[in-house]
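Student: This is a predicted model, with the sequence first.
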Amino acid sequence: MTAHLKLVAITPDCEDPGALAEFYRQVTGAELHPQSHNDFAGLIGVGGLFMGFQRVDRYRRPQWPDQTVPQQIHLDFEVEDLDQMEAILLRLGATSPEHQPAGERARVLVDPAGHPFCLTLD
C-alpha cells in the first residue's frame, strides 16, 4: 500500500491578506471564506482547494528572478489564451517582470504581494 497526500491548502505570507485574496478571487472565481479577517483571508476554490493569505509582520516582498529575497511560493495556472489573461491580470494589479524564461509557452507574472506565478497554455 502506498501512502498519498492530498493537497488541501496553499497559504502564502503577505502584508495585506484581504487585498491579495481579492486579487486571486477575481481571477479564479473562488469564493471568499466567511471567516476571513484582517490577519488571515481565505478562498475556497473548485474541488475544495483552500487558498489562504496570512499577514506577516515585516513582510519582505520576493525579488524574482533575483533571489535576494526568495520567491517563497510559485503557483501555476493553466489558461486558454496567454495574452488575454495576462491583460486581465495586469489590470487587476499583477506586474510582468522583464525576465521571461519560458518563451511563448508560458508567462511569469508577479502578484500584488510580490509572489511570482506562471500562466501556461492548457
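Tutor: Cool, got the structure.

Student: Only C-alpha atoms from now on, for both contacts and neighbour counts.
Tutor: Will do.

Student: And the helices in the protein?
Tutor: 17-28, 82-91 (DSSP state H).

Student: let's bring in a second one:
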Amino acid sequence: MPLQMKACAITLDCPDPLALAAFYQQATGLELHPKSDAEFAGLNCADGFFIGFQRVDDYRAPRWPDQSGPQQLHIDFEVDDLAEAETRLLELGASKPGHQPDEARFRVLIDPAGHPFCLVRSR
C-alpha cells in the first residue's frame, strides 16, 4: 500500500532567490513569503502549496532541449490563452527557446535562472 503523501512544496536552485521569486510572483500573483531573503525565498499558494527558491553557488542552468546537463525539473502552468501568457512572461524576463515540441498545445519558456517551464492550455 502506498504512503499517504501530499506534495506541499517545490524548490528550485538558482543564483538569486529574490529575483527568481519576483519573476514568479509577477507571473502568478502569489504572495512572497515574509521571511524571504537572499539565501532562500518563497511564494505562498492559497491552497498551502509553497514554491521555494534557494541560492546555489556556482549555479549552472539547464539547457533546453539538450539533455547532456539535466533539466533539474520543470513546472507546468495552466493558462487560458497561450499567446497572451507567453507575451506577458517574455515581458517579465522569461525567454523562449527555438525548440518547441508542440506549440499549438503548449509552450516551453525559460525563467530568468534558466529553468524550463511550460504553459499548457486550461482544460
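Tutor: Okay, I see it. Not measured: the values here are computed from a predicted model.

Student: Highest mean neighbour count out of the helices of structure 1?
Tutor: helix 17-28 (a mean of 18; mean count of other CA atoms under 10 Å).

Student: Mean deviation, that one versus structure 2?
Tutor: Superposing on structure 2 and averaging over aligned pairs (mean CA distance after the TM-score superposition for structure 1), helix 17-28 of structure 1 comes out at 0.4 Å.

Student: returning to that earlier point: TSV for the helices of structure 1, including distance to residue 54 of structure 1?
Tutor: Shown next, in TSV, are these (distance: least, CA to CA, whole Å):
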stretch	distance to residue 54 of structure 1
helix 17-28	6
helix 82-91	21
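
Student: Any idea which of these gets closest to residue 44 of structure 1?
Tutor: helix 17-28 (9.1 Å; CA to CA).

Student: That closest one corresponds to what range in structure 2?
Tutor: With TM-score structural alignment applied, helix 17-28 of structure 1 matches the range 17-28 in structure 2.

Student: can you tell me which of the helices of structure 1 comes nearest to residue 118 of structure 1?
Tutor: Of the helices of structure 1, nearest to residue 118 of structure 1 by CA to CA is helix 82-91, at 10.0 Å.

Student: Pull the distance from the closest one to the chain's centre.
Tutor: How far helix 82-91 of structure 1 lies from its chain's middle: 14 Å, per CA atoms, centre = their mean, to the nearest Å.

Student: Counting by contacts, list what it packs against.
Tutor: strand 106-110, strand 116-121 (3 or more CA pairs under 8 Å, 6 or more residues apart in numbering; DSSP states H and E).
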